[in-house]
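Student: Whatever this is, show me its structure:
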Amino acid sequence: MPKTVLSDMKTHMEKTVAVLKAEFQKVRTGRASTAILDSVKMDYYGNPTPISQIATLAIPEPRMITITPWEAKQISVIEKAIFNANIGLTPSNDGKSIRLSLPPLTEERRREIVKDLKKMAEDNRVALRNIRRDAIDRLKKLEKDKSITEDELKKYEKEVQDNTKSFEIKIDEAMTNKEKEVMEV
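Tutor: All right, here's what the predicted structure looks like:
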């Protein structure tokens, strides 16, 4: 029974770290990334569809994304979806493809982005601590129900704490890497 508590906790913590890393990928840095467009959905024959499913996304230059739709008539719809998504990029259309130029980030904007990244990381650390608290509460309930002894409870609590620390380190590493990427000129 305590093993299921620990495995559930690990699973939740892994998901928390994975979500943070996915959120970090969406954050705009000095370099182009197609992840910026992941949240942009467009109307494709009545269905909200991600751009990546109806067009080829490419990064020909470090600060440019090109979108080449598989159906030429979808260019205006894609362009409209990008405008409406408020991602801070203005599409330029050449009739066959759409180009998104990413302007260089100012030092001030980079610092704002880092501040936002730190807030995201802290929110995820709080989520980890909540997961830890829930796991410890479940273990204490097992001890109260006499399913485990007090010594076992202490051992499992230490294991929970060690796991929490290791996942916090993963969050810190992800934060440090993303901060370096953002501050890189």
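
Student: Only C-alpha atoms from now on, for both contacts and neighbour counts.
Tutor: Fine.

Student: and V160, what is it in contact with?
Tutor: The contact partners of V160, by Cα atoms under 8 Å, 6 or more residues apart in numbering, come to L6, R132, A135, I136.

Student: want to put them side by side, so please do this one too:
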Amino acid sequence: MDLNLYILKIEDDSEKIINHLNFELSKISTGRANPQLIKGIRVNYYDAPTPLEELASISVPEAQQLLIKPYDISCIRDIIKSITNASLGINPVDEGNQIRIKFPPLTTERRKELVKSLSKHAENAKVGIRNIRQSINKIIKSEDEMSEDEEKRALAEIQKFVDKKISEIDLIISSKEKEIMQI
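Tutor: Next up, the predicted model:
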């Protein structure tokens, strides 16, 4: 198999991992209102788990507030219950026909906890990329048509690409750390 095909495979798979990392990081509160924080929440709507964004419009009226306006007012209690059960450290307030979520400023202690959780996300992403590298390396080593020099060059190219992606993950995490620690 051609080296370019291996590079394309690892590129595609590593992009999926980095996109997932970015999605997970978008759910981490930085003390500012962000609709991404509640995006993955599913609401039990007529006994069917339904994404919150399909049941309500979500807006940011102020820097530290989210406003949720359900299309069907009868599901307000279910939405509040789902948000509370999501363990995001936020308290939704029922205002009759809408739900308001206020984000208190983060304490220094909470900021440090969030930064620690970033390292877990980073490590998971790095492990995913290393696993891709291992599987591609096995394929390269099992190929009979490749000379020893070609094999070494291919493995070195794959490693160079992996190092670049791991540096990219470190930059993403560093950027999120700065965002969290900013007061």
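
Student: ok so, going back, return the closest of the contacts of V160 of the first structure with respect to D123 of the first structure.
Tutor: Nearest to D123 of the first structure out of the contacts of V160 of the first structure is R132 (Cα to Cα; 14.3 Å).

Student: Tell me which residue lies farthest from the centre of the second structure.
Tutor: S147 (40.4 Å; Cα atoms, centre = their mean).

Student: And that residue, what's its match in the first structure?
Tutor: Counting by TM-score structural alignment, S147 of the second structure lines up with T149 in the first structure.

Student: I'd say its match and K141 touch.
Tutor: No - T149 of the first structure is beyond contact range of K141, at 11.2 Å (criterion: Cα atoms under 8 Å).

Student: Excluding sequence neighbours, find me the nearest residue to the corresponding residue of the second structure for A135 of the first structure.
Tutor: When the second structure is aligned by TM-score structural alignment, A135 of the first structure is paired with I136. By the measure of Cα to Cα, 6 or more residues apart in numbering, the closest residue to I136 of the second structure outside its immediate chain neighbours is Y6, 6.9 Å from it.

Student: Give me the neighbour count for the one you found.
Tutor: By other Cα atoms under 10 Å, 20 other residues sit near Y6 of the second structure.

Student: just to revisit the earlier point, please name the nearest non-neighbouring residue to the match of S147 of the second structure.
Tutor: E143 (5.9 Å).

Student: OK, contacts around that neighbour?
Tutor: Per Cα under 8 Å, 6+ apart, neighbours of E143 of the first structure: T149, E150, L153.
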